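1. structure for the following, please:
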Amino acid sequence: MQQLRLFFIALQFFTRLPIPRWVGFEPAWLHHASRYFPAVGLVVAAIAGSVYAAAAQVLPPAVAVLLSTAASIYATGAFHEDGFADSCDGLGGGHTRERVLEIMKDSRIGAYGAIGIGVMLATKVAALASLPKLAALGALLAAHPLSRLMACSLIWRMEYARAEGKAKPLAQEMRGGEFAIAAFTAVLPASAVVAAGWLPAFSLAVGLGCMLLATVWFARKFQQRLGGYTGDCLGAVQQLTEAVFYLGVLACLWN
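-> Down below sits the predicted model:
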């Protein structure tokens, strides 16, 4: 029952979806809810995949993907997209650690953020629209949990860069066992789409490899510029790794 509560706390934190009243809330639960971040990704993937599967029956692939993307953004309240845009603004416009953090905390979006999130969304939509229908559906179901696992790896291995912050309660501790739970909930749907024949194992492996490279690159940049990560960094990693997964899968199937 406590594990179910932690899942719902993570769902409430990372999405705008309602949770049952019996769940309750204790501040200490946030410290351990990050283990279910990939499980929240599976819920978002189910929403996006359902919209795509329904829309693709009567609409062109590009329109179906756009509607699917809009559904996932609505479900999460653009939480991760906002983090990506803030990270683009901070890393692009700040020259010192203090200035980068100041820019990232600003609720206004700048040129780097606007251009970055526009290109990011266009890349995801174009990549998914270029995939066969079952492959696109499989990519959605695999990418959302796996990309959130990549974000969890920052919580597991890096220090939080701010003294205070919205994501700090989730970032205070993540043990190896908790990361193992996160990894299991991310790998399970990825394995299922391969077993169902929606994605070839090789294309999934290439997509995952692209995710790992992007995570390492972003983590090194965050460490160099900030000395750690923030909540915006988690959103940035989730968005970037989701996009490069689609690109990796597309590169395999296109060739």
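2. please count neighbours and contacts with C-alpha atoms only from this point.
-> Fine.
3. by contact count, what packs against the host helix or strand of Val194?
-> Assigned by DSSP states H and E, Val194 falls within helix 176-195. Using 3 or more Cα pairs under 8 Å, 6 or more residues apart in numbering; DSSP states H and E as the contact criterion, the elements in contact with helix 176-195 are helix 37-55, helix 133-157, helix 201-226.
4. tell me, how many residues neighbour Leu204?
-> 24 (other Cα atoms under 10 Å).
5. pull the contacting residues for it.
-> Ala190, Val194, Gly248, Val249 (Cα atoms under 8 Å, 6 or more residues apart in numbering).
6. my reading is that Met174 lies in a helix. Confirm?
-> No - applying DSSP: H, G, I helix; E, B strand; the rest coil, one finds Met174 to be coil, outside a helix.
7. count of residues packed around the closest residue to it other than its chain neighbours?
-> Distances taken as Cα to Cα, 6 or more residues apart in numbering place Trp156 nearest to Met174, at 5.2 Å, with adjacent residues excluded. A count of nearby residues for Trp156, using other Cα under 10 Å, gives 19.
8. next: the one 3 residues further on.
-> Residues within reach of Glu159, counting by other Cα under 10 Å, total 18.
9. relative to Lys166, how far out is it?
-> 15 Å (Cα to Cα, to the nearest Å).
10. go on, Thr123?
-> From Thr123 to Lys166 the distance is 28 Å (Cα to Cα).
11. gap between the residue of the chain positioned farthest from its centre and Ala64?
-> Computed with Cα atoms, centre = their mean, the residue of the chain farthest from its C-alpha average is Val58, at 28.4 Å. Taking Cα to Cα as the measure, Val58 falls 9 Å from Ala64.
12. next: His95.
-> If you go by Cα to Cα, the gap between His95 and Ala64 works out to 41 Å.
13. the more surrounded of the two?
-> Ala64 (25 against 11).
14. against Thr15, how distant is the more buried one?
-> Distance from Ala64 to Thr15, by Cα to Cα: 22 Å.
15. got it, and Gly41?
-> Taking Cα to Cα, one finds Gly41 at 10 Å from Thr15.
16. here is a second sequence; please produce its structure as well for comparison:
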Amino acid sequence: MIAHEVRYFLIALQFLTRVGIKPIDPFPDDWLPRSAKYMPLVGALIGAAVGFVLLISSAVFPAPVAIVISLTVSILLTGALHEDGLADTADAFGGGASPERRLEIMKDSRIGTYGALALIAVLALKATSLAAIGPVSVVGVLIAAYAGARLAAVLTLAFLPYAGGDNVKVSRAPSRMTMVELTVAIATSLVVGFCVMDTAVFIAATIVAVVAAAIVALIARRKIGGYTGDVLGAIEQVYEAAFLAFAAAMIAGAG
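-> Below you'll find the predicted structure:
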């Protein structure tokens, strides 16, 4: 039992990061719903790593440079998985006239105007938010933001139908997540957030980020009938940006 759960955690780590681990063999057919409960935990670990890099960089470089370094590490650590999904989703929803055309655009490896602008906007929002948060709170905020963002993608995976056809980012899950698995994912994200952030700031930022992510999910349901791997990436990025922005507003206002 424990060995199976360790394997699912390693699958989540392998899927969400570029951390070199031994290939999982045999690879289970139901890897996505079974490993999804560990994705918020993996997100928290990524956030901790990015926050640590930001703190170390801040001791050497000016704050804007340290922030760019930390965001670059974040992208390298995740292989730009979510950023790629954001760009593809923005291009598809902005330029596609039909569900079929939008799915076709998502599968195109080229980036368009909408995708480029979406990436610029989200990265700029993250960078300026981190600059306003300050070194005392930044690690906790990053941990909570990254954990919650992965949870947002997991909830979308659980409650929206798959619409991607043969989209290669995330294939159709052969089975659904159980209520126990969903509970583990939600509890992990909430426990992490309450442990690393001020309670009021965490709750408020989470509410705003959930609303922002839900809007993207509803747009995806209307535009293509559900989620794809790209949509999950877009939801993750929108949640992160919204969470960091509102947390920055509250922390800066309190200061």
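17. superposed, what's their TM-score?
-> Overlay of the two chains. TM-score (TM-score structural alignment, normalised by the length of the first structure): 0.93; 249 aligned residues with a Cα RMSD of 1.5 Å.
18. coming back round to it: more crowded one of Thr123 and Lys166 of the first structure?
-> Neighbours were counted for Thr123 of the first structure and for Lys166 using other Cα under 10 Å; Thr123 has more, 16 against 12.
19. tell me if I'm right that the more buried one and Ala243 touch.
-> Yes - contact criterion Cα atoms under 8 Å: Thr123 of the first structure and Ala243 qualify, at 6.8 Å.
20. Glu5 of the second structure pairs with which position in the first structure?
-> Counting by TM-score structural alignment, Glu5 of the second structure lines up with Gln3 in the first structure.
21. and that match, how many neighbours?
-> With other Cα under 10 Å as criterion, Gln3 of the first structure counts 13.
22. same deal with Gly41 of the first structure?
-> 29.
23. and for Val201 of the second structure?
-> 19.
24. what residue in the first structure is paired with it?
-> So, by TM-score structural alignment, Val201 of the second structure is matched to Ser203.
25. can you tell me the closest non-neighbouring residue to that match?
-> Ser203 of the first structure sits nearest to Val249 (Cα to Cα, 6+ apart), 4.9 Å away.
26. which residues are in contact with that neighbour?
-> By Cα under 8 Å, 6+ apart, Val249 of the first structure lies in contact with Ala139, Ser203, Leu204, Val206, Gly207.
27. farthest pair within the residues you listed?
-> Ala139 and Val206 (12.1 Å; Cα to Cα).
28. touching both of those two, which residues are there?
-> Phe245, Val249.
29. over in the second structure, tell me which residue corresponds to Gln57 of the first structure.
-> With TM-score structural alignment as the criterion, Gln57 of the first structure matches Ala59.
30. re earlier: mind checking the SS state of the residue farthest from the centre of the first structure?
-> Val58 of the first structure - assigned by three-state DSSP - is coil.
31. and it, how far from Leu170 of the first structure?
-> 41 Å.
32. so which helix or strand takes in the closest residue to Gly92 of the first structure other than its chain neighbours?
-> Leaving aside its chain neighbours, Gly92 of the first structure sits nearest to Tyr112 (6.3 Å; criterion: Cα to Cα, 6+ apart). If you go by DSSP H and E, Tyr112 of the first structure is part of helix 111-129.
33. which residue range of the second structure does that helix align onto?
-> So helix 111-129 of the first structure sits over residues 113-131 in the second structure, by TM-score structural alignment.
34. other residues contacting that stretch?
-> By Cα under 8 Å, 6+ apart, the surrounding residues in contact with stretch 113-131 of the second structure are 63-64, 67-68, 71, 83, 86-91, 94-95, 138, 237-238, 240-241, 244-245, 248-249.
35. going through those residues, which ones are buried?
-> For the contacts of stretch 113-131 of the second structure, a burial check counting by 16 or more other Cα atoms under 10 Å picks out 63, 67-68, 71, 83, 86-91, 95, 138, 237-238, 240-241, 244-245, 248-249.
36. in helices, which of these fall?
-> 63, 67-68, 71, 83, 86-91, 95, 138, 237-238, 240-241, 244-245, 248-249 (DSSP state H).
37. now the match of helix 111-129 of the first structure: how far from the chain's centre is it?
-> 14 Å (Cα atoms, centre = their mean, to the nearest Å).
38. just stretch 62-82 of the first structure next, same as before
-> 12 Å.
39. got it, and stretch 48-66 of the second structure?
-> 21 Å.
40. now tell me what touches that stretch from outside.
-> 67, 69-71, 73-74, 127, 131, 135, 138-140, 142-143.
41. swap the cut-off to 6 Å and go again
-> Ser70, Ser74, Val139, Ile143 (Cα atoms under 6 Å, 6 or more residues apart in numbering).
42. if you rank those residues by neighbours, which is first?
-> Going by other Cα under 10 Å, Ile143 tops the contacts of stretch 48-66 of the second structure with 27 neighbours.
43. alignment lookup: that one to the first structure.
-> That one, Ile143 of the second structure, aligns with Leu141 by TM-score structural alignment.
44. now its match: closest residue in space, sequence neighbours ignored.
-> Ala45 (5.1 Å).
45. quick one, what contacts the one you found?
-> Here Ala45 of the first structure is in contact with Leu140, Leu141, His144 (criterion: Cα under 6 Å, 6+ apart).
46. and it, how close does it get to Ala143 of the first structure?
-> Ala45 of the first structure is 8 Å from Ala143 of the first structure, by Cα to Cα.
47. do the same with Tyr36 of the first structure
-> Relative to Ala143 of the first structure, Tyr36 of the first structure is positioned 15 Å away (Cα to Cα).
48. also Ser203 of the first structure?
-> 12 Å.
49. also Gly207 of the first structure?
-> For Gly207 of the first structure, the distance to Ala143 of the first structure - Cα to Cα - is 9 Å.
50. for Phe218 of the first structure, same thing?
-> For Phe218 of the first structure, the distance to Ala143 of the first structure - Cα to Cα - is 18 Å.
51. Gly235 of the first structure now?
-> 14 Å.
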